[in-house]
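> No letters, just coordinates:
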């Protein structure tokens, strides 16, 4: 059986060999392909935490747990040692004030100063806001996650079991418009829950490995809340790219042999989707190659 991680490495190779070189929003430049997919069978407990480089899976799960709170300020993330969202508010602060503050100093102020965090740690109506508090034209808020779980329990063959974050009137107020934007769910006749996620834009080296982990962690929680087993995780991407300054890292990762994927379990059944913590997730058998460092394009 072909190792499932090779799907990801094949995408890297395809971009390096055949990708269209483009000028992008960040100014760094990319090579990209349009339209990509991978799929992973979760039914035996194995999860797509990539092994050809170390993926800090707890960071990805913590980010997903933060999304589920509906939060839009990075202060809770910083206090939980998650720094993957700092670049955007830091850049906004530096541009607005002209202060050459370091990331470390900025994060310290965010963590310790509530007033500073309220002003400079806000990301706008990003993922969690749309998932849990989508504001309708009538002024009512809609909890898409709660609605999804209710439908999974009451009408599991529905073709309307999805949520998304592309709220057109609010995109301009977001620090970054949603990349992983549509999640759709499917229940088989033997009660296995599959998830298909569509991502409009994907930084393949840095973004995709985190997206896989976060999405699967969410699938685990939703399946447990709905009393279902795990099926497949299916990922689709639109503009799938490697930044020009990530080529050497990608080549290094491609050169490595994938190892056995780890397994994930939930230590308990939380009372609701809102009550999971990072301590509820257990990953075993993860023995990856060394981490690969690369800069985030902002």
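The structure has been received and is ready for your questions. It should be emphasised that the depicted structure is a prediction, and the values quoted were computed from it without experimental measurement.
> Could you use CA atoms for every contact and neighbour count after this?
Noted.
> all strands for the stretch 1-150 of the chain, in order.
20-22, 30-41, 134-135, 141-142 (DSSP state E, counting those that start in this stretch).
> Output the ones you listed in CSV, with distance to residue 214 and mean neighbour count appended to each entry.
Putting the strands of the stretch 1-150 of the chain into CSV (distance: least, C-alpha to C-alpha, whole Å; neighbours: other C-alpha atoms under 10 Å) gives the following:
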stretch, distance to residue 214, mean neighbour count
strand 20-22, 28, 15
strand 30-41, 14, 18
strand 134-135, 21, 18
strand 141-142, 22, 15
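> so which of these comes closest to residue 287?
Nearest to residue 287 among the strands of the stretch 1-150 of the chain is strand 30-41 (18.7 Å), distances taken as C-alpha to C-alpha.
> who does the closest one touch, helix- and strand-wise?
helix 6-18, strand 20-22, strand 229-243 (3 or more C-alpha pairs under 8 Å, 6 or more residues apart in numbering; DSSP states H and E).
> Show me which of the ones you listed has the highest average neighbour count.
Comparing the helices and strands packed on strand 30-41 by mean neighbour count (mean count of other C-alpha atoms under 10 Å), strand 229-243 ranks first with a mean of 22.
> Run through the helices of the stretch 1-150 of the chain in chain order.
Applying DSSP state H, counting those that start in this stretch to the stretch 1-150 of the chain gives helices spanning 6-18, 57-69, 75-79, 87-97, 103-112, 114-120, 127-133, 144-154.
> again but with the stretch 151-298 of the chain, I slipped
207-226, 247-254.
> Give me the buried positions along the first one.
For helix 207-226, the buried set under the neighbour-count rule, 16 or more other C-alpha atoms under 10 Å, comprises 208-226.
> got the angle for it vs helix 6-18?
If you take axes from the mean of the first three to the mean of the last three C-alpha atoms, to 10 degrees, helix 207-226 sits at 150 degrees to helix 6-18.
> Would you mind giving the helices of the stretch 151-298 of the chain as a markdown table with distance to residue 143 added?
What follows is those, written out as a markdown table (distance: least, C-alpha to C-alpha, whole Å):
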| stretch | distance to residue 143 |
| --- | --- |
| helix 207-226 | 14 |
| helix 247-254 | 38 |
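> Select, out of these, the one closest to residue 200.
Closest of the helices of the stretch 151-298 of the chain to residue 200 is helix 207-226, at 11.8 Å (criterion: C-alpha to C-alpha).
> Pasting the second one now:
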């Protein structure tokens, strides 16, 4: 019987616990770190790589990906969709600047209620979506990297230049958080550009390069949402989602996540759920969370752990 693919993730967690390099990091929390990890997930049979050794809130992860696709950078639209995962950074900036010890709940309520307050305090700077969809060139022209990739997948599927990235050196200092998942590169196998209508034109794989990764909280989210992106792009170009390949640079376990990691290792993975898209929107911009039909997800219970800011 084939080894469950989630063991790739658990092997990394175990390695960090037993052999990780103990470091003081940017957040001051401290980590156990390693350098250079690759995980591979086969999606060709409909599997959706949502980890099962703790519950992953896959709807929240996909909502974040859909937000990236809009090119927006303000947390107000995320909060309107009940996604709170980006609030920590603008909240910390607000507290530091104003000296007001406001709670997260009250801060988010003000962002939602007051559009002008949101404009001033809810923006994250030119983070992921801005770079993916509205990269600003030196001539002032904006570049939609993702649209260019989709066009190339349709016109020249064996190209070696089908990628987009977020590491815009000129704008890093304006971002609330430097991009962690940086490079998204696509690869088509079994290319059949002249396939009949309704027949797949190839198998689409995606490799994501991530410079920095919180293995406890970040990685389960990232893998899930990147798999969702692969499914969306494959549908848009009439291909079958094939393999998601995740490559991490500095992969780390925060010291206040050690107990969570030990719990994960005590649990056996369960079968991955299946993913189907209920409809095909006219473009990559048309997807909604209701389009994702995820069945058979039966994870172990969730594990709460703090986010390092």
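All right, it came through fine. The model shown is predicted, which means the values in this text are computed figures rather than measured ones.
> quick one, which of the helices of the stretch 151-298 of structure 1 is nearest to residue 138 of structure 1?
Using C-alpha to C-alpha, the nearest of those to residue 138 of structure 1 is helix 207-226, at 28.3 Å.
> how near is the residue lying farthest from the centre of structure 1 to residue 45 of structure 1?
The C-alpha centroid of structure 1 is most remote from residue 98, which lies 31.2 Å away (C-alpha atoms, centre = their mean). Going from residue 98 of structure 1 to residue 45 of structure 1 by C-alpha to C-alpha, to the nearest Å gives 49 Å.
> likewise residue 111 of structure 1?
Counting by C-alpha to C-alpha, the gap from residue 111 of structure 1 to residue 45 of structure 1 is 36 Å.
> Compare those two (neighbour count), which wins?
residue 111 (20 against 14; other C-alpha atoms under 10 Å).
> isn't the more buried one right next to residue 118, touching?
No - the pair residue 111 of structure 1 / residue 118 is not scored as a contact, 10.6 Å apart, by C-alpha atoms under 8 Å.
> Identify the contacts common to the two.
Residues touching both residue 111 of structure 1 and residue 118 (C-alpha atoms under 8 Å, 6 or more residues apart in numbering): there are none.
> show me what contacts the most centrally placed residue in structure 1?
In structure 1, the centroid-proximal residue (C-alpha atoms, centre = their mean) is residue 211; its distance is 3.2 Å. By C-alpha under 8 Å, 6+ apart, the contact list for residue 211 of structure 1 reads 60, 180.
> So it versus residue 140 of structure 1, what's the distance?
For residue 211 of structure 1 relative to residue 140 of structure 1 (C-alpha to C-alpha), the value is 30 Å.
> ditto for residue 20 of structure 1
Distance of residue 20 of structure 1 to residue 140 of structure 1, computed by C-alpha to C-alpha: 43 Å.
> swap in residue 3 of structure 1?
47 Å.
> which position in structure 1 aligns with residue 215 of structure 2?
With TM-score structural alignment as the criterion, the equivalent of residue 215 of structure 2 in structure 1 is residue 204.
> Likewise for residue 256 of structure 2?
Match for residue 256 of structure 2 (TM-score structural alignment): residue 245.
> Repeat that for residue 242 of structure 2.
So, by TM-score structural alignment, residue 242 of structure 2 is matched to residue 231.
> now residue 269 of structure 2
Counting by TM-score structural alignment, residue 269 of structure 2 lines up with residue 258 in structure 1.
> from memory its match sits against residue 52, does it?
Yes - counting by C-alpha under 8 Å, residue 258 of structure 1 touches residue 52, with 5.4 Å between them.
> neighbour count winner among those two?
Between residue 258 of structure 1 and residue 52, residue 52 has the larger neighbour count (other C-alpha under 10 Å), namely 23 against 19.
> how far away is that one from residue 150 of structure 1?
38 Å.
> Same question for residue 239 of structure 1.
Here residue 239 of structure 1 is placed at a distance of 33 Å from residue 150 of structure 1 (C-alpha to C-alpha).
> do residue 15 of structure 1 as well
Distance from residue 15 of structure 1 to residue 150 of structure 1, by C-alpha to C-alpha: 40 Å.
> wouldn't residue 153 of structure 1 be in contact with residue 226 here?
Yes - using C-alpha under 8 Å, residue 153 of structure 1 is in contact with residue 226, at 5.5 Å.
> now residue 64 of structure 1, nearest residue through space, not along the chain?
residue 214 (5.5 Å; C-alpha to C-alpha, 6 or more residues apart in numbering).
> Quickly note the distance from residue 240 of structure 2 to residue 175 of structure 2.
From residue 240 of structure 2 to residue 175 of structure 2 the distance is 35 Å (C-alpha to C-alpha).
> ok, residue 280 of structure 2 - contacts?
Residue 280 of structure 2 makes contact with 235-236, according to C-alpha under 8 Å, 6+ apart.
> That one -> structure 1?
So residue 280 of structure 2 corresponds to residue 269, using TM-score structural alignment.
> and that match, how far is that from residue 227 of structure 1?
Distance of residue 269 of structure 1 to residue 227 of structure 1, computed by C-alpha to C-alpha: 10 Å.
> Also residue 212 of structure 1?
22 Å.
> can you check residue 243 of structure 1 too?
41 Å.
> what sits against residue 293 of structure 2?
275-278.
> pretty sure residue 252 of structure 2 contacts residue 217?
No - assessed by C-alpha under 8 Å, residue 252 of structure 2 is found out of contact with residue 217, at 10.5 Å.
> So which of the helices of the stretch 1-150 of structure 1 is nearest residue 40 of structure 1?
helix 6-18 (9.6 Å).
> isn't residue 88 of structure 1 right up against residue 297?
No - counting by C-alpha under 8 Å, residue 88 of structure 1 stays clear of residue 297, with 10.0 Å between them.
> Just give me the match in structure 2 for residue 296 of structure 1.
Mapped onto structure 2 by TM-score structural alignment, residue 296 of structure 1 lines up with residue 307.
> Just give me the neighbour total for the aligned partner of residue 76 of structure 1 in structure 2.
The alignment partner of residue 76 of structure 1 in structure 2, by TM-score structural alignment, is residue 77. Applying other C-alpha under 10 Å, we find 16 residues neighbouring residue 77 of structure 2.
> check contacts around residue 77 of structure 2.
With contact set as C-alpha under 8 Å, 6+ apart, residue 77 of structure 2 has no partners.
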